[in-house]
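Enquirer: Here's my sequence, what's the structure:
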Amino acid sequence: MQKILSHAGVASRRAAEALIRDGRVTVDGVPVTMLGSKYDPSFHEIAVDGTPVQGSEEKLYILLHKPRGCLSTAHDDRGRRTVLDLLPHFPVRLYPVGRLDADTEGLLIITNDGAMTQGLLHPRFEIDKVYHAEVTGTVTEDKLSKLRRGILLDDGKTAPAQLSILRREGGRTLVETIIHEGRNRQVRRMFAAVGCRVQRLRRVRFAMLTLDGLPCGAFRHLTLDEIHELQKIAGGIHSEEGSRRRRRTSGDDGGGSGGGTRRERNAARKDAARRPQDDDHGKRPLQRDKRR
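Expert: Reported below is the predicted structural model:
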């Protein structure tokens, strides 16, 4: 940690150690006091006295039209071609956002922004991943209905999906499939579970990004608008976690609104109950029965 702070220009190595010992350094909102703790600033939000530490590494955001036969990894010990082999050399450590099978082609985001990667892959936000699957075997409405509802695979039941037939031609059916999960070979296994076989699979959209005529094997840098949109999507996980931390700090147990102690909140509720309330029709407040 002290090396990260030193490289970012926050303080010298020795001064950074003092900041850590004093509890002034946080990682994802949690104080870090142990010297020698190791973190990756591309995956964690590091702050000193509440101010985020800006990494010196430039962020890159690349959209690649991945071809078949190419691995979605940064490096392969067996020397097989990876998606990074399709890119020129960049002086930063890049990695794909999720993976596409070697036999699957289509849209793949490559970046060095770890925080964005974590947010985009978080299942809670159900980001659309749209595939075009060329399928052999009889594709009936009954089979599609089963897949839409979710189907049991060896690693559990899939979440509901959206499927629609785009065309039938020469014994093959082109099916648009929209899922939110990211299981290994999920689309292929889904169709196999209903007796069909995927002959070709291409991802055509991820969130709001599309291939939009980008040739297979080519790449482009994301625009600023696209980056900001992805950051808004990925930022949801951090804002929700921050909200939970604020609720815990304020003492909110989820049973009412606002902060304060339980006694203060109960007193506020009683005070609100004593105040006259307007009825649904905008008439004057109801008066208490003075005969009681």
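Enquirer: CA atoms for contacts and neighbours, from now on please.
Expert: OK.
Enquirer: Please identify which helix or strand holds Arg220.
Expert: In this structure, Arg220 is located in strand 219-221 according to DSSP states H and E.
Enquirer: do the same with Ala273
Expert: If you go by DSSP H and E, Ala273 is part of helix 262-274.
Enquirer: other SSEs contacting the strand holding Arg220?
Expert: strand 61-66 (3 or more CA pairs under 8 Å, 6 or more residues apart in numbering; DSSP states H and E).
Enquirer: circling back: enumerate the positions of the helix holding Ala273 that are buried.
Expert: By neighbour count, and taking 16 or more other CA atoms under 10 Å as the criterion, the buried residues in helix 262-274 are Arg265.
Enquirer: With stretch 82-96 instead?
Expert: Of the residues in stretch 82-96, those buried under the neighbour-count criterion (16+ other CA under 10 Å) are Thr82, Val83, Leu84, Leu86, Leu94, Tyr95, Pro96.
Enquirer: can you check stretch 244-251 too?
Expert: Residues of stretch 244-251 classed as buried under the neighbour-count rule (16+ other CA under 10 Å) are Arg247.
Enquirer: again, but for stretch 163-180
Expert: For stretch 163-180, a neighbour-count test (16+ other CA under 10 Å) marks Leu163, Ile165, Arg172, Thr173, Leu174, Val175, Glu176, Thr177, Ile178, Ile179, His180 as buried.
Enquirer: I'd like the structure of this one too, to check against the first:
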Amino acid sequence: MDTSEKLQKILARSGVGSRREIEAMISAGRIRVNDHVAHLGERVTAEADIRVDGHRVKVQSEESIPCRVIVYHKPEGEVVTRKDPEGRPTVYDRLPYLKGARWIAIGRLDINTSGLLMFTTDGELANRLMHPKYEVEREYAVRVFGEVTDAHIQKLRKGVKLEDGFAQFKKIKRQGGEGMNQWFHVTLTEGRNREVRRLWDSQGLTVSRLIRIRYGKQTLPKGLVQGGWVDLDMTDTNYFRELVQLPKLESAPVLSKDDKERQLKRARRANKGRKRS
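Expert: Model prediction:
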């Protein structure tokens, strides 16, 4: 019986990063398996000696890592990377400490975008939720500078060709505004780099504010301050697992309304402390 798995899957599950990040590491020659440099698509067993930048990876089995998902309210000005060479603040600076696991971002938001960003300890869940195959909806509130005509909206719904392929908004809804600054809610089902901004740019229009307000059915929790996070309970975590065809959790910490309110209060206190310092 073949007990091997793809190297990317094992490393994602063990908290090294998302599959996309791991593939980049493999391509850069940063990962070794036993006595050779790893290659894309390589299959390994849990007993293999796997090293990233010379450091041995403690391989985790699927059963050993509890699946935890949190929602983070990202402010503008933070980057979605573990370490930034320019010294800018990163989203990981504010996340809760984990022992024996690692937070993996489910998608990205650029430095000038705020709003809902989810993290998980489960690399396979993160990978599937980001994969276009599953068509998980992302909804954004967008402030657009310029005169937006019905013709623009029709083109963006129908789709336009960008430098990395065809793209379109699944839904566009006007949300009001004044003068040359109009608000829209837009929905798409993939997360290409700066895709929302580039779609509007293709029509000669500029995005002056961008906030992600929904991922799947999960909306940005009311009362969650920027820089704060809250856990998803088992029901909501299982919604995402079922959405991407992963087995449901049979047991996980259950969060009551009081638990959630305590997490929101903790986030507000932490945010006030940062503003004073």
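Enquirer: just to revisit the earlier point, residues in the second structure aligned with the strand holding Arg220 of the first structure?
Expert: With TM-score structural alignment applied, strand 219-221 of the first structure matches the range 229-231 in the second structure.
Enquirer: where do the strands sit along the stretch 101-250 of the second structure?
Expert: With DSSP state E, counting those that start in this stretch applied, the stretch 101-250 of the second structure shows strands at 104-106, 114-120, 138-145, 160-162, 165-167, 171-178, 181-188, 206-215, 218-219, 229-231, listed in chain order.
Enquirer: hang on, the earlier thing: so how far is the helix holding Ala273 of the first structure off the chain centroid?
Expert: Distance of helix 262-274 of the first structure from the chain centroid (CA atoms, centre = their mean, to the nearest Å) equals 39 Å.
Enquirer: ok, now stretch 23-40 of the first structure?
Expert: With CA atoms, centre = their mean as the basis, the distance from the averaged C-alpha position of stretch 23-40 of the first structure to the chain average is 24 Å.
Enquirer: List the buried residues of it.
Expert: The neighbour-count criterion (16+ other CA under 10 Å) identifies Arg24, Val25, Thr26, Val27, Pro31, Val32, Thr33 as the buried residues of stretch 23-40 of the first structure.
Enquirer: and the helix holding Ala273 of the first structure, which stretch of the second structure?
Expert: Taking TM-score structural alignment as the measure, the second structure aligns no residues with helix 262-274 of the first structure.
Enquirer: for stretch 3-17 of the first structure, same thing?
Expert: Aligned by TM-score structural alignment, stretch 3-17 of the first structure falls on no residue of the second structure.
Enquirer: need the contact list for the spatially most central residue of the first structure.
Expert: With distances taken as CA atoms, centre = their mean, the first structure has Leu120 as the residue nearest its mean C-alpha position (2.2 Å). Applying CA atoms under 8 Å, 6 or more residues apart in numbering to Leu120 of the first structure gives the contacts Val97, Ile127, Leu230, Ile233, Ala234.
Enquirer: With Thr73 of the first structure instead?
Expert: So Thr73 of the first structure contacts Thr82, Val83, Leu84, Tyr95, Pro96, Arg99 (CA under 8 Å, 6+ apart).
Enquirer: just curious, which of those is nearest to Gly195 of the first structure?
Expert: Top of the list for closeness to Gly195 of the first structure, among those and by CA to CA, is Arg99 at 24.9 Å.
Enquirer: how far away is that closest one from Val83 of the first structure?
Expert: Plainly put, Arg99 of the first structure is 10 Å away from Val83 of the first structure if you go by CA to CA, to the nearest Å.
Enquirer: what's the overlap in contacts for those two?
Expert: Both Arg99 of the first structure and Val83 are in contact with Ser72, Thr73, where contact means CA under 8 Å, 6+ apart.
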